[in-house]
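J.: Sequence isn't available, so here's the structure alone:
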């Protein structure tokens, strides 16, 4: 951003192994160009990553295994104040290991002496803070143990893991935690992602996972992460795409129906107390792509929280109505009083006898009609769904061969004599 302030037309190339969520989202949304380098150096092996509870046995076995094959070890403990206590712990766990300590609060000369000794292989283990995170390339170090790995960010852990395996030998990374039951949900997801994505060049995939966990942040501000989960990743990307297209002078069109009904669906807090679970239910109901998904959600909610209250039932019914309108090509569904007004997207329809026999239908335009109802949501819902199902069967599939024919001026009324529907 500082470069852009210095000169308006400057081109900026950013090189990163693990882009922060905001940078990655800018690339994925098209606001920035993106290219990836996926070819690793020859003979390089992917590190093996393990999540373990901190204990003398785990630490001792890992260090001895590396010493037995003539290698060296990084032990990262990112608390300068408790480094002496951790040094005593390591001396007890592996008495035979030669140990050096390095951290960022040491004087430059003393730190340089320690690193020269370690590179010269005068020690087996370097107990250090996260100062080894970047810029080090020591091929003899092929095991790293990270204390309290749950307190590190995903990019930090990826960089630390990248300090080992710089040669053709198999490398190991141990993410040490006090206990999995004490971890937060986000910390557990970060560690699991690192354990699962351990292949070479996994930085981009990890960054994408970090984007899902932390959110995209402020694209025009300073925050590097955000709360994308509160609106849903799909909705966020849709809103971002609309803004970008408008900035470029274009527009984004979605064939999404507008449903206006006299009832509202919700998840009562006294039925599902946890806010995160309520938000997840809303997200799943809005993202459902088929009635089967809504039925599965219905069964799951009843099994977890008991019988669905009226408001929750209506939330799923509105989702089912939205899906039916989408399948039928309905642009607007508006229910008011004892009338339902429907407007369709342009298209060809061959209205069936079953549809035309429906009582209470009045065609009001080339792409719209009204339906008379009783005025009660509970009584009218099934009738409306049957009507939409019948109407959806009237849609004409696109011409699959031969010359195209001109579209009729009145798609809905094309199959009716005189272009007008019955009243």
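T.: Arrived safely. Treat the numbers as computed from the prediction; the structure is a model and nothing was measured.
J.: From now on I want contacts and neighbour counts done on CA atoms only, so please keep to that.
T.: Fine.
J.: Contact partners for the residue minimising distance to the centre of the chain?
T.: Nearest residue to the geometric centre of the chain (C-alpha atoms, centre = their mean): residue 212, 3.1 Å. Applying C-alpha atoms under 8 Å, 6 or more residues apart in numbering, we find residue 212 in contact with 228, 229, 233.
J.: hmm, try it at 7 Å
T.: Residue 212 makes contact with no residue, according to C-alpha atoms under 7 Å, 6 or more residues apart in numbering.
J.: Next, count neighbours for residue 163.
T.: When neighbours are defined as other C-alpha atoms under 10 Å, residue 163 has 23 of them.
J.: For the nearest residue to residue 344 once chain neighbours are set aside, give its distance to residue 379.
T.: Spatial nearest neighbour of residue 344, chain neighbours left out: residue 330 (4.1 Å); criterion: C-alpha to C-alpha, 6 or more residues apart in numbering. Distance, residue 330 to residue 379, by C-alpha to C-alpha, to the nearest Å: 22 Å.
J.: These two: which is more packed in?
T.: Using other C-alpha under 10 Å as the criterion, residue 330 and residue 379 rank with residue 330 on top: 26 against 11.
J.: Name the next helix or strand following whichever strand or helix holds residue 52 along the chain.
T.: Element membership for residue 52 (DSSP states H and E) is strand 48-53. Reading on from strand 48-53 to the C-terminus, the next helix or strand found by DSSP H and E is helix 56-68.
J.: by contact count, what packs against that next one?
T.: Judged by 3 or more C-alpha pairs under 7 Å, 6 or more residues apart in numbering; DSSP states H and E, helix 56-68 is in contact with no other helix or strand.
J.: before we move on, the earlier item: so the residue nearest to residue 344 touches residue 346, yeah?
T.: No. Residue 330 is beyond contact range of residue 346, at 9.4 Å (criterion: C-alpha atoms under 7 Å).
J.: Name all residues that make contact with residue 326.
T.: Neighbouring residues of residue 326 by C-alpha under 7 Å, 6+ apart: 256, 257.
J.: Second structure for comparison follows:
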């Protein structure tokens, strides 16, 4: 079936942002191979400042179990100096050097010697990032890791851990201060996703960080930062549906005004770019499940949610409910909630009138199409929970 229906088949562990975006948006079909080879173990990954004692210990530990080490430094001009430094760290080890500007015959011989075990440590550039399968090499040190791209680091890390032994990868940076916020984010992603078959998750974060690029142009990344991944994907999905002649359903994005301190504190997420990114994700969440998933990610990355962030999550859940009604605006105070219902609302007028006419529920509908509910004394003690209950009540008035 595949031979008869597929013209181009792309196999990749970490698709570039544009390729992944094409798959997510429906321009390409995608399938996953998530089952790792038998007996493989996840690679333990550490981000650390340059520390000779730590690196010496990592090298000694690997050599003591009969293994080999990759030391990756991606600048040819000072690779020889780093090779000497590594030799000084492990004087008992046999150290080789490999890079793309070496004569082909010499490079081939170095690689053969490393594969055959005549070198214990290979100091090299990213020339080793694909095509190598050396089961005994199970420790990798990536020097100046902040200079590498996310997918590139993932690909390089894949050169170790190709046997039954546990592998260790050390992503070395000069100091915390020398690492940009974006580079720190790349390293955090790689440190977080160490399980086998995590390439797709790494690629989605790479897409978020670098942008999707041009679908019909030559740029393979970029263009996404201004609007965020979800908005970009939604716009593209609408464009694809229009080209296919499919109906387009554009969601109303209601204005939300609440009287609770609902925000992401700067002391909780110090980096402005990351804070804005989470605001974008929460604002574009389509249902409560998506909001909860984002809050879980926040807790995983930054610790327990402060009260303001928890309240923001609750408000965003309310927003998903308001969006389902098609209302233009939602206002919440300690005494009442107000929905501004426009012509695009998805509410059945007859059902709304029945709701308003129930004496036990103080609903009101004004001539300017503002549907309001006044809280009782008990409800005012927890007006957020009361508002959630009433919003769900309004959803019973949906058309259809």
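T.: Great, that's in hand. If you're wondering where the values come from, they're calculated on a predicted model, not measured in any experiment.
J.: so the strand holding residue 52 of the first structure corresponds to what in the second structure?
T.: Aligned by TM-score structural alignment, strand 48-53 of the first structure falls on residues 44-49 of the second structure.
J.: That stretch against the first structure, how far on average?
T.: Averaged over the aligned pairs, stretch 44-49 of the second structure sits 1.3 Å from the first structure after superposition, using mean C-alpha distance after the TM-score superposition for the first structure.
J.: quick one: contacts of that stretch?
T.: For stretch 44-49 of the second structure, the surrounding residues in contact (C-alpha under 7 Å, 6+ apart) are 167, 168, 169, 170, 171, 172, 173, 174, 175, 191, 194.
J.: buried residues in stretch 60-73 of the first structure?
T.: Neighbour counts over stretch 60-73 of the first structure (16 or more other C-alpha atoms under 10 Å) mark 60, 62, 63, 64, 66, 67, 71, 72, 73 as buried.
J.: Looking for the alignment partner of the last one in the second structure.
T.: In the second structure, the residue paired with residue 73 of the first structure according to TM-score structural alignment is residue 69.
J.: which SSE is that match in?
T.: Assigned by DSSP H and E, residue 69 of the second structure belongs to strand 68-72.
J.: which strands and helices sit next to that strand?
T.: Using 3+ C-alpha pairs under 7 Å, 6+ apart as the contact test, the elements touching strand 68-72 of the second structure are strand 121-124, strand 137-142.
J.: Contacts for that strand next, please.
T.: With C-alpha under 7 Å, 6+ apart as the test, strand 68-72 of the second structure has contacts from 59, 62, 120-126, 136-143.
J.: That strand vs the first structure, average offset?
T.: Mean for strand 68-72 of the second structure is 0.9 Å (mean C-alpha distance after the TM-score superposition for the first structure).
J.: which residues of the first structure does the helix or strand following that strand align to?
T.: Counting by DSSP H and E, the element after strand 68-72 of the second structure in chain order, helix or strand, is helix 79-89. Using TM-score structural alignment, helix 79-89 of the second structure corresponds to residues 83-93 of the first structure.
J.: Show me which positions of that stretch end up buried.
T.: Using 16+ other C-alpha under 10 Å as the test for burial, stretch 83-93 of the first structure gives 83, 86, 87, 90, 93.
J.: Name the nearest residue to the third one, sequence neighbours excluded.
T.: Leaving out its chain neighbours, the residue that sits closest to residue 87 of the first structure by C-alpha to C-alpha, 6+ apart is residue 127, at 7.3 Å.
J.: With the first one instead?
T.: Leaving aside its sequence neighbours, residue 83 of the first structure sits nearest to residue 77 (C-alpha to C-alpha, 6+ apart; 7.0 Å).
J.: residue contacts, that neighbour?
T.: In this structure, residue 77 of the first structure makes contact with 83, 128, 129, 146, 147, judged by C-alpha under 7 Å, 6+ apart.
J.: And for residue 58 of the second structure?
T.: By C-alpha under 7 Å, 6+ apart, the contact set of residue 58 of the second structure is empty.
J.: Can you find the partner of it in the first structure?
T.: Counting by TM-score structural alignment, the partner of residue 58 of the second structure is residue 62.
J.: separation between its match and residue 157 of the first structure?
T.: With distances taken as C-alpha to C-alpha, residue 62 of the first structure is found 18 Å from residue 157 of the first structure.
J.: Please apply the same query to residue 77 of the first structure.
T.: Distance from residue 77 of the first structure to residue 157 of the first structure, by C-alpha to C-alpha: 12 Å.
J.: can you give me the strands in the first structure?
T.: Assigned by DSSP state E, the strands in the first structure fall at 48-53, 72-76, 99-102, 125-128, 141-146, 172-177, 258-260, 330-336, 339-344, 361-365, 368-372.
J.: returning to what we had before: can you name the two of the contacts of residue 77 of the first structure that are farthest apart?
T.: 83 and 146 (13.1 Å; C-alpha to C-alpha).
J.: do you know how far residue 171 of the second structure is from residue 148 of the second structure?
T.: Applying C-alpha to C-alpha to residue 171 of the second structure and residue 148 of the second structure gives a distance of 10 Å.
J.: Between the two, point out the one with more neighbours.
T.: Of the pair residue 171 of the second structure and residue 148, residue 171 is the one with more neighbours under other C-alpha under 10 Å, namely 24 against 18.
J.: The more buried one matches what in the first structure?
T.: In the first structure, residue 171 of the second structure lands on residue 175 (TM-score structural alignment).
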